[in-house]
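Trainee: Below is the sequence, then the predicted model.
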Amino acid sequence: MDGKTHFIVGGIAGIGVSSYVGVELPTAISYTLLGACIGLIPDLDVKGTLSNKISLNKNWIITLLALLGLLIIVNSYTLYKDFDRWLGFGLGLALLIFPPFLIKQKYMLLLTGAASLLIGVSQQSTWLMMLGVYICVAALLPHRSLTHSLIGLFYFSLIGYYLEKDFQMNGILLVCVVSYASHLLLDMKIFPKNRRGVRLLQPFSKIEI
């Protein structure tokens, strides 16, 4: 399924949980948005809508390095002579030429996960630390691997547990579980649109459902 469908169904799951738990309207709206975002979470293992939204934008980094390269070239010309000048030229040109080929969005996602992990450690926030680990691992995985399995669902359910415990809001865990599970369900072969299914029991089984 595409990202739009996962987003909508995840949001509907959030609405359903809100109705089941019986929360007030502001909380129901929050659960709807949370469910919509979690409906996209398993696809952090592929370059998609959510990974681009939450990760550092590689274009910003490339632009910053290019400006730094130009600054080094100008300073090398005005401040240095002979070998140091040519060394500065070389470094500046390298910063202009190579970053677009070397910096990939998955590395930005990895940095985002690492930042979340460090912030979680500094704030002693278990759910944020676990989310940081999830993002880092997802950035390195091929599509529809562990994030699309029961292991992924269980791990994210733990994140939901600690998130609910931290915010003291009944229903957050259920939103996390149902919205995440909705993504796995929509990616199954029972829907004709899906060429591939999901391997729920990986890494123990390669059977697609």
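Mentor: Now that the structure is in, tell me what you want to look at.
Trainee: hey, let's count contacts and neighbours off CA atoms from now on
Mentor: OK.
Trainee: so which strand or helix has the closest residue to L79 other than its chain neighbours?
Mentor: Spatially, and ignoring its direct neighbours in sequence, L79 is nearest to R85 (8.0 Å; CA to CA, 6 or more residues apart in numbering). Applying DSSP states H and E as the criterion places R85 in helix 82-97.
Trainee: Okay, one more to line up with it:
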Amino acid sequence: MTGKTHVAIGVAAALTISYNQPVESQLVLVTSAAIGSLIPDLDHPKGKLNQKLLLINNNFYRALFYLSISSIFMYLYYRMGNKIFMLLSLVSCLVGISSHRSFTHSIIGFLLASSIIKMGTLKFNLPSIYTGFVVGYALHLIADSFNPKGIRLFYPIKANISFPITIKTNSKAEKTIFLLLSIYCICLLFNYLR
């Protein structure tokens, strides 16, 4: 699925979960779900976030960028001894060397990314960020499981997992899903304003 559809899925779920919560909590949950829904595609040079982060959108530069980031985090870990930097280094390295729909689309990738967010949000008592991130990330994996190519859910095992019913990226079915989710989100937002 395209980045905008992943964001629409994450935002729709976050708006649903945050219904009747204070506006600040809703905003945090929706924003973190939107970001969480884009994180798995860091393994693709043309993913929405990589379009903003990378100067050149190809696999070589993506690998170089994330391996460099990994080195910086490892340096910070050795200087400060904070375990979050070690995890960030590991995840950055794996993002740099993995192919699309492999590490970041796996249970291991999900658990590592979620652990990093949990460690960061526990320190500042921000559970809404963690919840939104987990919802966005998990729904991204579920949505990509409907792709005919599937995802390597059990990475490093090379088997691709996909649902029997498939939806091609940027197909009419995906565009319909995006449209319906957008209408649903607008209806929820109008309902909030009442």
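Mentor: That came through, no problem. What you are looking at is a predicted structure, and each value in this text was computed from that prediction instead of being measured.
Trainee: Which residue range of the second structure does the helix holding R85 of the first structure align onto?
Mentor: Alignment of helix 82-97 of the first structure against the second structure: no match, by TM-score structural alignment.
Trainee: now for that helix, which elements pack on it?
Mentor: helix 58-79 (3 or more CA pairs under 8 Å, 6 or more residues apart in numbering; DSSP states H and E).
Trainee: Show me the contact partners of the helix it packs on.
Mentor: 84-86, 88-89, 91-96, 99-100, 103-105, 108 (CA atoms under 8 Å, 6 or more residues apart in numbering).
Trainee: If we use 7 Å, what do you get?
Mentor: Helix 58-79 of the first structure has contacts (CA atoms under 7 Å, 6 or more residues apart in numbering) with 85, 88-89, 92-93, 95-96, 99-100, 103-105, 108.
Trainee: Would you mind listing the buried residues in it?
Mentor: K58, I62, L65, A66, L68, G69, L70, I72, I73, V74, S76 (16 or more other CA atoms under 10 Å).
Trainee: For the second structure, which segments are assigned as helices?
Mentor: Counting by DSSP state H, the second structure has helices at residues 3-17, 23-38, 48-53, 59-80, 83-97, 107-123, 127-144, 172-193.
Trainee: Centre of the chain to the first one, how far?
Mentor: Yep, that's helix 3-17 of the second structure we're talking about. Relative to the centre of its chain, helix 3-17 of the second structure is centred 11 Å away, using CA atoms, centre = their mean, to the nearest Å.
Trainee: and the angle from that helix to helix 23-38?
Mentor: Helix 3-17 of the second structure runs at 150 degrees relative to helix 23-38, counting by axes from the mean of the first three to the mean of the last three CA atoms, to 10 degrees.
Trainee: What mean distance separates helix 3-17 of the second structure from the matching residues in the first structure?
Mentor: Superposing on the first structure and averaging over aligned pairs (mean CA distance after the TM-score superposition for the first structure), helix 3-17 of the second structure comes out at 2.4 Å.
Trainee: and that helix, what other elements does it pack with?
Mentor: Here helix 3-17 of the second structure touches helix 23-38, helix 127-144, helix 172-193, going by 3 or more CA pairs under 7 Å, 6 or more residues apart in numbering; DSSP states H and E.
Trainee: now, the most widely separated pair of the buried residues of helix 58-79 of the first structure?
Mentor: The span of the buried residues of helix 58-79 of the first structure, defined through CA to CA, is set by K58 and S76 at 26.7 Å.
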